[in-house]
Structure formats: C-alpha cells, structure tokens
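Participant: can you look at this prediction? I've put the sequence above it.
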Amino acid sequence: MPAPLTLPRWAANVWPLERPAAQPYRALPVHASRFIGRQRELAEVGRLVGRSRLVTLTGAAGSGKTRLALEVAAWAPRKRDGPCLVELASLSEAGLLPHAFASALEIREVQARPVLDTLQERLAGYEGLIVVDNCEHLVEACAELVDRLLRHCPGLTVLATSREPLHVDGEVAWQVPTFSLPQDGASMRDTMRAESVVLFVERARQTARQFEITASNAVQVAAICRRLDGLPLAIELAAARVAVLDLSSIGEQLDDRFRFLTGGLRTAPQRQRTLRAAVDWSYDLLTTAERQLFDRLSVFAGGFEAAGARAVCPGGSVLVSQVEDLLGHLIDKSLVVAVDLVAEPRRYRMLETLRAYGVERIRQEGQLEIYARRHAEYLDSLSGPSVIGWEGAEWLLRMQREVDNLREALSWSRGADRNLHLRLAAAYGWLCMRSGFIGEGRTWLEPALERGGQGPALLAQANLAMAFLAWRQSDFNGADRFASDAVRIRRELGDDMNLGWTIGALAFVRIGGTSSPRSAIDEQLSIAKRLGVRQMEAEALLHLGSFEAIAMDLDNALGHLSQSLALFEASGTEVIPPVVCNVLGWVLLMLHRPEEARPYVARGLLTRLKSHDVIDMCGSLDASAEVAFELGAPERAMRIKGASDAIRLRAGSKPTRMAAASRERWVSRAERALGKVAYSAWLEGGRLSPDAAGAYALAPLDQPSPHTGGDPNTTLSSRENQVAELVAGGLTNDEIAIRLQVSRRTVEAHLDHIRTKLGVRSRVDVANWVGAKSTPPAVSRS
C-alpha cells in the first residue's frame, strides 16, 4: 500500500499547496493547538465549497464543526475577497444579525438606511468565502439573511456551522463525524492511528508533558475514547485530567461524565468549557415536545426504530401522530443519528454522551421509571409468545438488532417487575441459545428462574429455554432437570399440543446424555399421531433416528431420518429443520457414503446461513469438514474445523456428541497426513467470519483457500465496491460507517460478503484485490 499522503499533496487539485497570503480584511482566528486528523473531511468539504455556494456543517455538540470550518476556510483557494468569519454564538437577538455581519465584514452602516440594504449592496461585488459560525439559535433569521445575500451576491460563498441545517434552496448539509475510534482488539499501531487517540494524547501532553501512550495503557485510552463516542470536546476535557488522575480513574469517572468533564480553556466560549454546557446549548433550543421526546428516547440503548419510539415515547406534549416529525427535528438538530439510511426498517441512535444527558434529565423529572417500564414492555411485545423458541430467521434478526435494548431492559426489570423480568430473560435465553452467547443467556435466565414468576406457561417456557442453554454447555443433567420441569408444568396445564412439543424438547436434550430419550420419543410420537400433527411426528422421528445413530443402529437411523425428512416436506413447512439434513449426512458418512452425504449437509448449512443461526451452524461445519476429508481434501477439512472451533469458543459452547464422534473418525488421520500444515489450516479457518466459513464450506472442493486472494474479475455490488475501496484506503470499520452514513454492523456485513465473494480472509487481501483491479483507492490514510 502506498505511503499516506499529506493534506497538501492529497488535495493539490482542490487547494493551493500553501495558504493564501494575508488579505486587507479581518483575518481568520489562528489556533495555538495543532489541528488533528480529518484530512479526508477537509478535502471533501473543500470540494463541496468549490461546487456549492452554501455548505452547512452540522453535527452534535462538541463535534468540532467550528474548527473544521475554519481549517477549510484557511485552505480555500485564493479569491479576491475573504475568507472572513461571522461569529454568532454571543448574539441573542435575531434583529441584530445584519449588524453582526456588517461588523465582521467591516462594512460601515449608513445613517437612515436599513443595514441589510447596505450589506446587500456592498456584498454584490464580493468574491470569496464567508464562514458563519453557530447559526442554530438564530436559524430562521440566518436562513432568511443568507438566502437573500446568495440571491443578490453572485460571487459570495457561505460555509455555515449549525447543529441543524438552514433549509435554504441550494444548501448542501454535511454532517461532521466524530473522530475515528480504534476497534476492539486493535493493534498498538492501529490504536495510535485513530484520530480520537491522537487527540487524547496531544491534549494530555499539554497538561502532563511526560504522558506517553504505551502497550500497557493503550487499551485504557482506547476505551475512554470509545466511551466518549470520539467526540472531540469530551476527549479534550478528559485528557486534561491526566495531570491529576490515572487513566483507570478517568474511565471510572465517566459514569458521571457531566460532573467530571469540566475545566475547559478559560479562553474558550462558555458553552465549550464543560461538556454539560455544550449539550445544554443544544437542549435549550428545543421546543417542549422535542425535549420530552429527546429525554424519553434515552431509555433506548444501542439504537431504536420509529415503531419503538411510537410505542414508548408518547405522552404530555408528544402525540403519537407527531413522533416521526419530532424525531426528524432531533435528527436535523444533530441530537439523534440515522444509523443506516438504506436498511429497512431504519434504525436511529443517540451518541452515548447525549443519551447520558437525556437519562439525567428524565430522572430529574421523575419519569425514568415510567419510560423504562414502557421500554421493557415494548421489548417483551417484540419477543412474542413462544412454545419452544424456534421462530424463523425474521424473529432472530429482529431480536439480534435489539440485544443492547434487551440487556438494558433486563437490568431495569430485575429489581422492578419479577414477571416481566422472567419473560424478558426467557426470550433473551432463546436468542442467546441461537446466536452464540450461551453463557450470558444462562447468567440472566438462571437467577430469574430462581426468583420465580407467576403463570405456569411462563415458567414452562423459561425452564425450556434454560434446558437448551444447559444442553449447549454439555450440562446434560441440568438440561434434563429443566426440561423435565417444563414437561411437568405442561402436564398440569392439560394442553396436549404444547405438551407434545415440550416432551420432544426433553427427548432432544436427553440424546447423548445419561438418561434414555426413548420413553419421551415414544410419548411424543403417540401425541403427534393422536393430534394428527405431521411436523410433530416428523420431529419425533428425527429424535428417534438421532438416538439410533448414536447407538450405531445405522440402518434404522437412516430409515427413520428419511421418514422424518419426507414428513417435514409433506407438511408444507417453509423451512426444513437443518438438523434433519445434518444428522442424515452424518449417518451416511458413518456408512462410508460421503458423496450421498454431501448434498444433505450442504442443504442444512445453507438453511442455517440464511437464518443466521450462528451457533447451530457449527454442527453443519463439523459435518462439512468430515465430508471434505472423506472426499480427499484434508487441508480444507482442517480449515472448516478451525472455523467451527472459533465460533464455539466465542459462544462458550462445546461440540455435540455427534460432532465429537465425527471428529474422532477423521481429525487424527488428517493431522497425520498433513503434519504442520494441519495446524496452519486450522488457524486460517479460525480467522474466518461465520458467513465466510459457511460460504467456504459450501464452495467446490477445488476452490482456493480463503487466504490466496480473489479473482480480479469478481463482481461486487456498488456498495461492496465502495467498502472495498475504503478498506484499501486504510479506513477502519468505524470510519467507513461514518463516511457511508451506515452502522458499523452494516459495514461488517458488507465485509463478510466481500470476503466470501472473493474467497479471502483479511482486510489486506481485500486491499490487494482492489489493487489488482487497478482501481485507485477512494481515500488515502492520513
């Protein structure tokens, strides 16, 4: 990758290589501190200023709008007039706005003539840039004045800063991002390159000259920057405390950041001397309804959809019918961010600093408990009623988006509402069981069950979720105990349909355990036939075939599993349970028929990929690995095993009995055949994302290993090409998310798709692919 380009070299086609010489007008202010990073932003805004006559920099309080605008103006191309700065922060009367412009531009007022007429006349021949700073508190007056001047002064260009757009014809609104953040687990080198870290270190050294970032403190600095959302003002205020507090103490104090982050420069505007003052400035400009919505949205953690805002936030001045409009106002005023402008349904979020401010306000109003309850009840309604928690991919994706909100609701409900807490913990348990964070799910659900709750159906559901979590951890006795409690409750309720499904779950967790599942299988089969439920009968036959496979009764297992698959297909169900295909594949492998096993295993894996069943995908990967080995691809088999092991390690799960038996059949043979290559292949597989691992396992056996690089002729979508080029430019996932105005998770999903299509493993491989196409990177790392 070429060496990073400096700003003047990079922007040579946009700006001169040297700042313009001094002009005979009031000069722009010069800052004593060094301008940190943002070379791409400087170039992009510079291009906008060159093409558009009105550019408005918007962004949250403390995001550095003013400093960026002044730096853009300083590097702007030389023109006859300007650049000049009009500062509005101290102006409180809209009627004085023309006077502020005239004073800043050194235009004398003419007696008995409206100053606006004089201003318009004098600027009619003006050729240059005017920076208008802090428009938000006079936004309507600013819009009218700027619109009039632009219409009558053809050589004028305006670069405004505001926490909301002016909404003037021809305006280009550009949101100033927060500083780039180091990713979790980033290397020392990458951590030190993040703009937020560079700013922290720079400002820390101003108060503690000996401060250095080292391998031992880099993680703490990165954590502080992440907790402060990369917000420049907040980072500067935190860094100023390095002279008196160690980094651990600073991190702890951020729990009360508005009390802690004070003591800005005495020469700074009053609103920038404390974090609270910066946010107060924005909050005070809101209407009563906007304030109420802002406060109530703070109960959401990690993001929300408009439907959630409608369900949780109405009351007082906030009408249900007004929620979307008010939400739009908060987005315009940089207090809420649209996470992904493409995804449906669209999600929104608040910077954590703004969210903490909202929580403080709603607590002071005495309404936190009201809206925290609404928030928890909304999440409870999203999870929906469930018998055994095997909802489809849509449910899983919806709940995965709400993980942070579910954790927040669980924390609140634990001491507020025992029944609501148990319902949430049960739903979260099912989510964890399918998404791969097994230990966390059990940590929430087990104590919730011990505290109990009202309603036998709820207790049955919670016990069943606990049974599967325990089974995932190979705690077969615990799984049997919880599932047996669920069956007992269902018997007492006298509901044969739910009893049949619950008995089936008991049979499932007993397969491979210490208790025989046979009686439970027979009872489920009897109930299914009596009720005429084909899917239940198919599930019972699946359990019977699995039990027989473990007992090595392979011919009967093959027969019953084939009957199960046929019944599922005949039942009209949209998705055949992938476990049927997987166990069928394993039985065929044990019968030494790998070619016949392969399509069944692939079918199950594809279903799990589509449904985002990350942890269940491990079983399909294990079967795929054995298929690859038996078909003469041992190195490929070790890579797939490495991917499966890595997923299980992150999830806190262990191989099932069938998976363990499969490994005993082939792993040692592969290791003997490959020697040291076996370990290298296993490591390579462990670095694959779940999606990339699944795609690799499904690919033809002769496909190159994921690390060999992609075909330059491979076609990516337009957005995937954008992401690939930004990766090649050296941007982190956070930086790409800001640049494309999408969420970090969306960027990660695009990267998974890119790596899958290219058959590569790392960001370096993606960058090499971009280079092989001879497509220049969209940006260069500063």
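Facilitator: Here it is on my side, so go on.

Participant: every contact and neighbour count from this point should use C-alpha atoms.
Facilitator: Noted.

Participant: show me what contacts A89?
Facilitator: 133-135 (CA atoms under 8 Å, 6 or more residues apart in numbering).

Participant: wasn't it part of a helix?
Facilitator: No. Judged by DSSP: H, G, I helix; E, B strand; the rest coil, A89 forms no part of a helix; its state is coil.

Participant: any idea how far A528 is from it?
Facilitator: A89 is 74 Å from A528, where distance means CA to CA, to the nearest Å.

Participant: now swap in D246 and tell me
Facilitator: Taking CA to CA, one finds D246 at 65 Å from A528.

Participant: which one's more surrounded, the two?
Facilitator: A528 (22 against 11; other CA atoms under 10 Å).

Participant: which other helices and strands contact the one helix or strand that one maps to?
Facilitator: Here A528 sits within helix 518-531, counting by DSSP states H and E. With contacts defined as 3 or more CA pairs under 8 Å, 6 or more residues apart in numbering; DSSP states H and E, the packing partners of helix 518-531 are helix 496-510, helix 534-550.

Participant: distance between the longest one and the chain's centre?
Facilitator: Using CA atoms, centre = their mean, to the nearest Å, the distance from the centre of helix 534-550 to the centre of the chain it belongs to is 39 Å.

Participant: got it, and the first one?
Facilitator: In terms of CA atoms, centre = their mean, the centre of helix 496-510 is found 36 Å from the chain centre.

Participant: and here's the other structure:
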Amino acid sequence: MSPATTAARGPAGNLPAEVTSFVGRRHEVGGVRRLLSTARLVTLTGPGGVGKTRLAYRVSAELRRAYTDGVWLAELAELTDPALLEVTVAEALGLPEESARAGSGALTRFFADRQALLVLDNCEQLVPAVGRLAESLLRSCPDLRILTTTRQPLQIAGEALLTVQPLPVPEPDAVVTPQTITRYESAGLFVDRAAAVLPGFTVTEANTPALAELCRALEGMPLAIELAASRLRVLSLEQILARLTDRYHLLTTGPRSAPPRQQTLRALIDWSWDLCSDAERTLWSRLSVFSGGLELDAAEDVCSGGELTRETILDLVASLVDKSVLIRTEDGPHVRFRLLEVIRDYGADRLRAAGEQAALRRRHCQFYAHLAARGDARWVYDQAEVLRRFQQEQANLRVALEFAVTEGPPETAQRFAADLESHWYVRGHLTEGRHWLERALAMGSTDHWTRVKALRVSAWINTMLGEPARGEALLDEAQALAETLPPSVGNSYIPLIRGNIRLFAGEHPAALALFGEAIEGFQEAGARSGEMWSLVVLGLSRGLAGDPADGYPELRAAIASAEAAGEIWWRSFAQWALSVLQWRAGDLRAATASARQSLAVREQVEDEQFSVGMTLEAMAWIATAEGRDRRAAQLLGASERMWRAMRTSLAVFRSIQEYHRQSVEQLRSRMGPAAFEAAVRRGTQLTPDEAIDLALERTAEPASGAPAQRSPADPLTRREREVAELLAQGLSNKDIAARLVVAQRTAEGHVENILSKLGLTSRAQVAAWMADNT
C-alpha cells in the first residue's frame, strides 16, 4: 500500500493521520511555524525519544493547507545506505520506480514548480547525504521548504535549528495537586497515555506525588514516559517508580507499529551509540562519571588519556552535542553540558565493560578536590565565581566526596571536605557539610594541618547548628594536634572560632580576648579573610557588650578592607553587624541604610542564605521600632524561612535571640496574636527574591495570604515580570543585569525561574507569552 493510500484527507501529500493525541508543545509548534515562515530549511534536533518526529508531524499537519501542492513525508530511519537516499525519497512521493533511481533528477522535477513542504524524518545516519540533497533541491525548487528531524544538524547554508527539549517536569520543591500537575506537559502526556492503557485511570491526591517524582525521574522524555505508561497494564504508578532503578528492563513493550529502535529505551540508545565514532563512544562512556552536568575543563581533565588527548576533547564534545548525546546549556558566560540520566546510565555500563570505571572515578574525585582547593584559595578575591561553580557542581562534588571518603586516603578526604567551607556555610548547606566532614575525620588521624583545618571547620558548622559543646570538643582536638605541628596561620582560626562560641553565648569579655588573639595572628601572617572575619566579630562583640558606637571602628575597618579586596561576603556581614549596632543606638535611618547595603550581597552571590537571613531579621527589628508592624512580622517570617532552610535557627545566637524575642513580644501585643501569626506565616511563604523585594521596598507589603504584587492568574513575581518584559524587548542577560543594576548571575537566575514557571524553553517563547498576557 503506497503512502498516499494511508494519507490523511485534505490537500495533496502523504502525511499520515495521527493515531494518538498530541499533548503540549504549543510553544514549540509556534516556534517551528515561525521558522518555516522565514527559512526554507528547518532542522529539529535533540536526543532520541525527545519527540522530534511527533513535533514535525504536528507542525506539518497544521501547515498542510498553507502548501497548495502538499506536505510530503519521507521516513529515513531504516535507511543506512546513502546511495539509496534519492530512491527512498522518490518512492515516498509515489514516483514511478523507473524514474526513482539516484541522479535521475526526478526529485528536482517533482518539486520544481510546486509550493510544497518536504519532511525528511530521522536523518542522523545519513547527514552528509541528506545535506547534499537538501541543498540541491532548495537551489532548484524556489517554492520548496524542507523540515528535517535528526540528532545532529545538517550544517549547510540557510539551515535554521530548533533544539527540541524534554517536556517540563515539576520542580523538586513544587507544590502539586491533582488539579495542577497536568499543567506540566510531562505529567499531561503520562495521564493521557495512561488513560488509553488503563481506562478509568485518574490523578488523585494519593498518586500525585508519585506522578511528579516519576516525571522527574524520566526527565520529561516523551518516549520514556509513554513506555512507562504502558506498564500500567501490570504495575501501579508507585511500583513503576520503585522499579525505575533498572530503566532499560522496565521501559520496554512500546507500540508494535513503532520502529524496532523505539520499542525499548535500550534499543533507542543503542541506535545513538552505533552512530558514534570509536573516539566519541569512548568519551561518552567516560563522561558518565559526571553527575548533574559538567564544564569543558572538567571533561578535558578527567576524560583525556589513552587514545583521547586533551586537545581532541573539545571537538569530540562538539560532535556529541551535534549528535544530541550531550545537551548544551548556558549559564551566563559559562557553557555547561549534561547527559540525560538514561544516556549516562548507558555510558556507565559501557565504561564498566571497558574496565575503566575505577580509574575515571578517581580522576573525577581528584579534579573536584583540586577545584575545591582553588576555590578556597581564591575565596577573598573571586567569591561570586567560586560560589557559582561550587553550586553548579554540587552533584559532582557529592559523587567525588563519596569516592574520597570511601577510597581515601584520609588526608585527601579531609582536605576536600574542609576546602568547601564557604559552600557549606555561605550557601547554608550546614548539615551536609557536617556529614562529609564527620565521615572524612572518621577515616583516621593524620598528623597534618589538613586535619586541623577539617576539625575547626567542623567545629564552626556544629556551632552554627546549635551544638557549641561539640564545637568546643572538636576545637580541643584541633588545638592539641596544632601544638605538635610547625606554626601556621591555621592556628589563629582556633581562638577565632572559640571567640564566636563565646559571642553566640553572650560572653563578650571572653570573646573579646579571643578575637584579639586571633586578629594579631592573622595580621602578622597577612591572612585577609581571617582578619576580616575577626574585625567583624570583634566590632560586633564590643558594640553588644557596651556602647554600640564602640564597635563602629572595627566594622568600618572590615568594610574598607573588604571593598579594597573586592570581597563580598564579609563586607555584607559587617554591614549587617553595623545595622544591628546602629539600631541599638536608635539611629534607624543609618541602620536601614546599612541593612540595605548588606542585602546587596544577594544581588551578587546567588542563593546566599546566612547573611540574608540575619539582615531580614535586623530589618524586622528596625520596622518594629518604626511602628510598621505588619512589615516587621512578615520580615520575621521570611528570616525564619531562611534559618529553616539551613536546618538551624536564630536561637544558636543567644545574644541576638533576645532582640528577636523582644520584637516578637512588642508585635504580638500591638497586633494581636491572630494578626501577628498570619503576617509571620505570610512571610514564611515568600520566596527569597520576594522577601528581599519586600525588605528593599520594591513591592508593597502583601496582605496576609496574598502573593506580593501578583494576580492569581500571573505566576511571575513583580521582579520576574520586569525581567520578562526586558526579555520580550530582546535584551541579553548582560543587558538585563545592567538595566536593573544587579549582577548578571542574578539576572540569569530570574530568566531560569521564568522559563521554569511558564514551562517554556526559549526566550522567544517568553516574548510570545508576554504578548498574550499583557
């Protein structure tokens, strides 16, 4: 039976009718249509199973009436001989067999005077030949347009590319209900296919969490979702999720009508593997040791060796991106690459079979241990970049730390965990930091300054987590070991942290003596970070112990030193401490100005928790003194959320906790218990960005229970809508940052949040959304 026999009714062509419903992809459909209106060759790229073919079919069906001479489809998935390409396409067009031989010009004659769309599906194994054919046809046939699907571009002149991404999935912290979960296209597809497999399937309160987790586990891949839904014939949704640890075994039994390579997930990835060269396969398997993505320097360092020289890695990475094995993403000026989890698992199997896994895991651990050491050494001078890289690499850091604490040696594991100290306490990953440090320290004693550092970092984290006695014990061990070693600047951190324990307890005379000892050692050694820390806590302790103005000189000296060095974090902490002392002195205007300057760190160091939580608390006290009660209560709630995120509370800082208690008592008395609790609860519901907008008075104070400056139909915050408007104007992330006077990383974070909330994949889609919602 010829393709024309099974074609859908309508204008000429051979496009088959859809046999299953098309779910989602509204923005992608619009994007392809727009590209076809301006470009004569449009290529849809993306990994196998992402839905390129379905998208091409849907767009072609919608455009069928726009092409008076039809939409013509040639399926090339099973073709491997480029010599048969023209013959295969001609046969798909229904041309007589005798005219369909290669080089006959039959295709050119067919399309020469036709206004038509030619769809070439699954071209990846024939890319050079398809490129030559497309170029020839477009030159000879002025009214022809071509739409191709392939895992790598054709790379010919005039080609417009659209990378098809996996479907949006619920964020890990998203609150989903049976009514809202199908707004995520991955969940909508699963529910649609599930209802076909198991009539009567519905989303309930009970199975909604499992559905959300399943979509995340399958990474929004349409083929994997459809294969998983087919398992509902014999398994519950929860059982499918539990069995996903062996994806290749579970995700089988696709439709019999699908090509063999799409009937199981394993076969689909085998197809991609077969399309790669030996060098590309080697790199693919070695890249499987990474988790959560990687940057090029990591691939060059970890994956080179043997037949892969460091110089070849860049070109091989580019080839794997072209073949849609690697997915390229941008983080401002930084480019990252990631493997979908199913592709990573496949590569790991190949790496084990090659006997290379242990060696690659060790190299991976060494790279990230060195990354941590470089970040620690550059902390004072390059904080935003150090913290960005640590946060981006969190999944890799965990994998590398696990290897370090299980394979050793102890000194490497202890140094690695301790060198990440800024990541642990600035980002608020206190509990995780303690976990890794305890495991590293438990590996055994090493008579080295490395162990001293690990002990004192662990002591500080335990103190911040409300366990000062444990912190003191760790410091005792650190000091005993330090006394057996040659002198080092590391000695000065021991009295500094002991002084912090005294400061937290409100024991200011003892704290002042210890801080004096610490600062003398840091100044003698020229250790600027330790000196700044000492100046901040020395000034704060003096101001809390007596007249607030007594602490101003050290705090201003710390601020000046930080500004001279380009340091961000201690400058922010010093501004917070200054605001507290100015508030105690009754200078509310100056206290507000200092607190605002402290919050500026959030515009430069994304996701910072500690100093932001402290500053929101201080601004709540200022608002209480000003009689702005609802604002004060909401800021208290926002600060509480920050502390909860760090798995600790303000109670660890007892001398400060008293000011918190006094503020709460005043507000509760003036507002009444119910109104106070409602306002605090509203504050705990604010996102960090919303809380900072409130603190800086960028938004009006939201009524209890109501989103800040947001209508029920608008998922964006006021700042996100402002960024979306600039996106719609075509501004780059750098331009948006300059326009809003924020760090570029902050602008990039807003863009990522906007895309995630709206379920979009490109900036052009944001512009279209804004046009529909303004």
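Facilitator: On my side now, so go ahead. Just so it is clear, the structure is predicted and the values come from calculations on it, not from any experiment.

Participant: ok, back up a step: so which of the contacts of A89 of the first structure are in strands?
Facilitator: Judged by DSSP state E, the contacts of A89 of the first structure include D133 as members of strands.

Participant: report the buried members of the contacts of A89 of the first structure.
Facilitator: 133-135 (16 or more other CA atoms under 10 Å).

Participant: nearest residue to the middle of the second structure?
Facilitator: With distances taken as CA atoms, centre = their mean, Q392 lies nearest the centre of the second structure, 7.0 Å away.

Participant: residue in the first structure matching that one?
Facilitator: When the first structure is aligned by TM-score structural alignment, Q392 of the second structure is paired with R401.

Participant: ok, now H249 of the second structure?
Facilitator: H249 of the second structure maps onto R259 in the first structure, by TM-score structural alignment.

Participant: same check on S594 of the second structure?
Facilitator: Under the alignment by TM-score structural alignment, S594 of the second structure pairs with Y600 in the first structure.

Participant: so what's the residue count around its match?
Facilitator: Using other CA under 10 Å, Y600 of the first structure has 23 other residues around it.

Participant: same check on T502 of the first structure?
Facilitator: Neighbour number of T502 of the first structure under other CA under 10 Å is 27.

Participant: and the spatially closest residue to it that is not a sequence neighbour, how many residues sit next to it?
Facilitator: Take T502 of the first structure and drop its neighbours on the chain: the residue closest to it by CA to CA, 6 or more residues apart in numbering is V487, 5.9 Å away. V487 of the first structure has 24 neighbours, counted by other CA under 10 Å.

Participant: aligned to V487 of the first structure, what sits in the second structure?
Facilitator: By TM-score structural alignment, V487 of the first structure lines up with Q479.

Participant: how much does stretch 629-645 of the second structure stray from the first structure?
Facilitator: For stretch 629-645 of the second structure, the mean deviation from the first structure after alignment is 1.1 Å (mean CA distance after the TM-score superposition for the first structure).

Participant: what range in the first structure does that stretch sit on?
Facilitator: Under TM-score structural alignment, the match for stretch 629-645 of the second structure is residues 634-650.

Participant: all strands for the first structure, in order.
Facilitator: 54-58, 84-87, 128-133, 156-161, 171-175, 304-305, 337-338, 347-349.

Participant: including distance to L68 of the first structure, could those strands go into TSV?
Facilitator: Below are these laid out as TSV (distance: least, CA to CA, whole Å):
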stretch	distance to L68 of the first structure
strand 54-58	9
strand 84-87	13
strand 128-133	11
strand 156-161	9
strand 171-175	11
strand 304-305	30
strand 337-338	20
strand 347-349	24
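
Participant: quick check: which of those strands is nearest to D480 of the first structure?
Facilitator: Nearest to D480 of the first structure, of all these, is strand 304-305, at 37.6 Å by CA to CA.

Participant: which residue numbers in the second structure does the closest one align to?
Facilitator: Under TM-score structural alignment, the match for strand 304-305 of the first structure is residues 294-295.

Participant: what's the average distance of that stretch to the first structure?
Facilitator: In the superposition against the first structure, stretch 294-295 of the second structure averages 1.1 Å from its aligned positions (mean CA distance after the TM-score superposition for the first structure).

Participant: what about that stretch, distance to the chain center?
Facilitator: 13 Å.

Participant: who touches that stretch?
Facilitator: Residues beyond stretch 294-295 of the second structure that count as contacts (CA under 8 Å, 6+ apart) turn out to be 334-338, 393.

Participant: where do the helices sit along the stretch 1-150 of the second structure?
Facilitator: Secondary structure of the stretch 1-150 of the second structure (DSSP state H, counting those that start in this stretch): helices located at 3-6, 26-38, 52-63, 85-92, 106-111, 127-140.

Participant: let's have the ones you listed in JSON lines, adding mean neighbour count.
Facilitator: Shown next, in JSON lines, are these (neighbours: other CA atoms under 10 Å):
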{"stretch": "helix 3-6", "mean neighbour count": "14"}
{"stretch": "helix 26-38", "mean neighbour count": "16"}
{"stretch": "helix 52-63", "mean neighbour count": "19"}
{"stretch": "helix 85-92", "mean neighbour count": "20"}
{"stretch": "helix 106-111", "mean neighbour count": "17"}
{"stretch": "helix 127-140", "mean neighbour count": "17"}
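
Participant: among those, which is nearest E563 of the second structure?
Facilitator: Nearest of the helices of the stretch 1-150 of the second structure (CA to CA): helix 26-38, 45.7 Å.

Participant: what's the angle between that closest one and strand 41-45?
Facilitator: Interaxial angle, helix 26-38 of the second structure versus strand 41-45 (axes from the mean of the first three to the mean of the last three CA atoms, to 10 degrees): 150 degrees.

Participant: read off where helix 26-38 of the second structure ends up in the first structure.
Facilitator: Going by TM-score structural alignment, helix 26-38 of the second structure sits over residues 39-51 in the first structure.

Participant: distance from the matching stretch to the second structure after superposition?
Facilitator: With mean CA distance after the TM-score superposition for the first structure, stretch 39-51 of the first structure averages 2.4 Å from its match.

Participant: and if you look at stretch 425-435 of the first structure?
Facilitator: Stretch 425-435 of the first structure versus its aligned partner: 2.6 Å mean (mean CA distance after the TM-score superposition for the first structure).

Participant: show me what that stretch is in contact with.
Facilitator: 383, 389, 396, 399-400, 406, 410, 438, 440-442, 444-445, 448, 461-462, 465-466, 468-469, 472, 612-616.

Participant: any quick ChimeraX command for the buried ones out of these?
Facilitator: In ChimeraX syntax, the buried subset of the contacts of stretch 425-435 of the first structure is picked out as below (16+ other CA under 10 Å):
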select :383,389,396,399,400,406,410,438,440,441,442,444,445,448,461,462,465,466,468,469,472,612,613,614,615,616
